[in-house]
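model this:
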Amino acid sequence: MTSQTYTGEVAVGGAAQVRTLEHLSITKVAVDQKMSNNCYLLACRDTGDQVLIDAADVPETLLALIDGRGLSAVITTHQHWDHHRALAAVTAEHPGAVVAGQEDAEAITEQTGVQVTVSVSDGDRVQIGDSSLEVISIPGHTPGSICLLYEDPNGHPHLFTGDSLFPGGVGATFGDSAAFAQLIDNVEAKIFARLPDETWVYPGHGTDTTLGAERPHLQEWRERGW
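The predicted structure follows:
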């Protein structure tokens, strides 16, 4: 069961969008006019526990969404600076687990001054009350990039991809052909080969998509090399 008004289209400075599932609510907001990062607040509807994915920027916006209800964890999808600029401010107000991919954890701590307390890799889980997110390790965009999978027991899967997968392609690898091959191989093997077309994709920037919309273009992405 989902709300009928959620589209995944949000604008910096505009209202957040909320998707309501049976056991989980997903709130999406965009921050920073230049980078237009997406941040996602996930809340267990059974317990009230909350997890934030990417404290990217504008802490006052994120703190207003959290609304004094606290956080059990903040998850950073990868080490790039634009995805963790509000991490220190958010965790100062709402201490909890600070979660990141194992290979990016040290860099995130160095860049933010916030200790990553839970380093995760493939198959690990982050609890949100009675629900959980499965960690899928997708190196390529950065060595420790992770995606987070919520398998709705009463609906389709929901996948939070950071900068590993977008509408129209995989994340940037900055001209590194080996990193591109690693990224697209992982995306194809761990995401497209496993999950159904109706899987909803929530990226780190821009609008949402589905795996079904992107699947026909995998070979095209390989051939163009980005």
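
make it CA atoms for all contacts and neighbour counts henceforth
OK.

how far away is Ser164 from Ala88?
Applying CA to CA, to the nearest Å, the value for Ser164 to Ala88 is 24 Å.

neighbour count for those two, which is higher?
More crowded of Ser164 and Ala88, by other CA atoms under 10 Å: Ser164, with 27 against 17.

thought the more buried one was touching Leu183?
Yes. In this structure Ser164 lies within contact range of Leu183 using CA atoms under 8 Å: 7.4 Å.

common neighbours of the two, please.
Counting by CA atoms under 8 Å, 6 or more residues apart in numbering, the contacts common to Ser164 and Leu183 are Ile138, Gly140, His141, Val170, Gly171.

out of those residues, list just those in strands.
Per DSSP state E, strands hold the following members of the shared contacts of Ser164 and Leu183: Val170.

okay, the shared contacts of Ser164 and Leu183 in TSV with neighbour count and distance to His23 next?
Below are those laid out as TSV (neighbours: other CA atoms under 10 Å; distance: CA to CA, whole Å):
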residue	neighbour count	distance to His23
Ile138	30	27
Gly140	26	32
His141	26	31
Val170	22	30
Gly171	22	30
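
one more, so I can put them side by side:
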Amino acid sequence: MTYHGAVKVGGPADVRELAHLMITKVAVGPMDNNAYLLRCRATDRQLLIDAANDAPVLLETVGERLDTVVTTHRHGDHWAALEEVVSATDAQTAAGRIDAEGIPVPTDLLLDDGDTLRVGEVSLKVRHLVGHTPGAIVLIYDDPQGHPHLFTGDCLFPGGIGNTQGDPERFRTLLDDVETKIFDELPDETWVYPGHGNDTTLGAERPHLAEWRERGW
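All right, here's what the predicted structure looks like:
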């Protein structure tokens, strides 16, 4: 079956099969958050991006083993199930260094811009983007047999960047980081997996960067 990434709370997950990595996307919680389970095909080690809500759904998706849970940023709708998931799996926790203090579950691994995070034999690059929160991170999997895959939390969505609550400085900072650390470094084919809603590609969004800057949100 072809991966589409259009998932709904209470509905089935969608699974993408890459040569070295399996990506499972599931929607949870009252705020329609996306959680992503990454499984290394060579080792079966697994990493969960955002234990956002509905711990039973996430634990059923995970199955018997979970090695790491990454929280993309400090907002509560992205870690509501973190304590329960970690308690059930004994997985290590990871988050951006600056946002970790705002996450009530202790963070085992503090991540900085440019760090590499591993799930089995698969490497994920960490980028720190400032604006939606002070310490939000995104993760990049540069598939050696395909195009990059980008997990953006709430920093980038179809149609714009993450909410900066009308703060012009936060908006400028986030858009600057999104442009320089994402659009300037990654190709149009890069697939974007956001923290809410449907997926997109950088190619679909790139023509609108100037429009976003002009409108201010």
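
give me the TM-score for this pair.
After superposition, the two chains reach a TM-score (TM-score structural alignment, normalised by the length of the second structure) of 0.99; 217 aligned residues with a CA RMSD of 0.7 Å.

next one: Ile136 of the first structure from Asn186 of the first structure, what distance?
Distance, Ile136 of the first structure to Asn186 of the first structure, using CA to CA: 10 Å.

of the two, who's got more company?
Neighbour count, other CA under 10 Å: between Ile136 of the first structure and Asn186, Ile136 has more, with 25 against 19.

contact partners for the corresponding residue of the second structure for that one?
Matched to the second structure by TM-score structural alignment, Ile136 of the first structure sits across from Arg127. Each residue near Arg127 of the second structure by CA under 8 Å, 6+ apart is listed here: Asp112, Asp113, Gly114, Asp115, Ile137, Val138, Leu139, Ile140, Lys181.

again with Gln79 of the first structure
Asp104, Ala105, Ala107, Ile108, Thr142, Gly144, Ser145.

now Val57 of the second structure: which helix or strand?
Secondary structure from DSSP states H and E places Val57 of the second structure in helix 55-62.

so where in the first structure does that helix end up aligned?
The aligned range for helix 55-62 of the second structure is 59-66, by TM-score structural alignment.

average gap between that stretch and the second structure?
Taking mean CA distance after the TM-score superposition for the first structure, the mean distance separating stretch 59-66 of the first structure from the aligned residues in the second structure is 0.4 Å.

buried sites along that stretch?
Pro59, Thr61, Leu62, Leu63, Leu65, Ile66 (16 or more other CA atoms under 10 Å).

between the residues you listed, which is nearest Gly175 of the first structure?
Closest approach between the buried residues of stretch 59-66 of the first structure and Gly175 of the first structure, by CA to CA: Pro59, at 32.5 Å.

once you drop chain neighbours, what's closest to that closest one?
The shortest distance from Pro59 of the first structure to any non-neighbouring residue, by CA to CA, 6 or more residues apart in numbering, is to Ala86 (5.2 Å).

OK, contacts around the one you found?
Ala55, Ala56, Asp57, Val58, Pro59.

measure how buried the fourth one is and give me the count.
Burial measure for Val58 of the first structure: 16 neighbouring residues, criterion other CA under 10 Å.

max-length helix in the second structure?
helix 168-178 (DSSP state H).

which residues of the first structure fall in helices?
Remark: helices assigned in the first structure by DSSP H are 59-66, 87-93, 105-112, 177-186, 211-214, 218-224.

follow-up on the earlier one: and the shared contacts of Ser164 and Leu183 of the first structure as CSV, adding distance to Val29 of the first structure?
Output for these, formatted as CSV (distance: CA to CA, whole Å):
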residue, distance to Val29 of the first structure
Ile138, 24
Gly140, 26
His141, 23
Val170, 21
Gly171, 20
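
quick one on the thing from earlier: residue in the second structure matching the residue nearest to Pro59 of the first structure?
So, by TM-score structural alignment, Ala86 of the first structure is matched to Ala81.

Cys44 of the first structure now?
Per TM-score structural alignment, Cys44 of the first structure is aligned with Cys40.

name all residues that make contact with the aligned residue in the second structure for Phe160 of the first structure.
When the second structure is aligned by TM-score structural alignment, Phe160 of the first structure is paired with Phe151. Phe151 of the second structure makes contacts with Val138, Leu139, Ile140, Val192, Tyr193, Pro194, Gly195, as judged by CA under 8 Å, 6+ apart.

any idea which residue sits dead centre in the second structure?
For the second structure, the residue sitting closest to the mean C-alpha position, by CA atoms, centre = their mean, is Phe151 at 3.6 Å.

ok, and the closest non-adjacent residue to Pro212 of the second structure?
Not quite, residue 212 of the second structure is Trp, not Pro. Excluding its sequence neighbours, the residue lying closest to Trp212 of the second structure (CA to CA, 6+ apart) is Gly160, at 6.5 Å.
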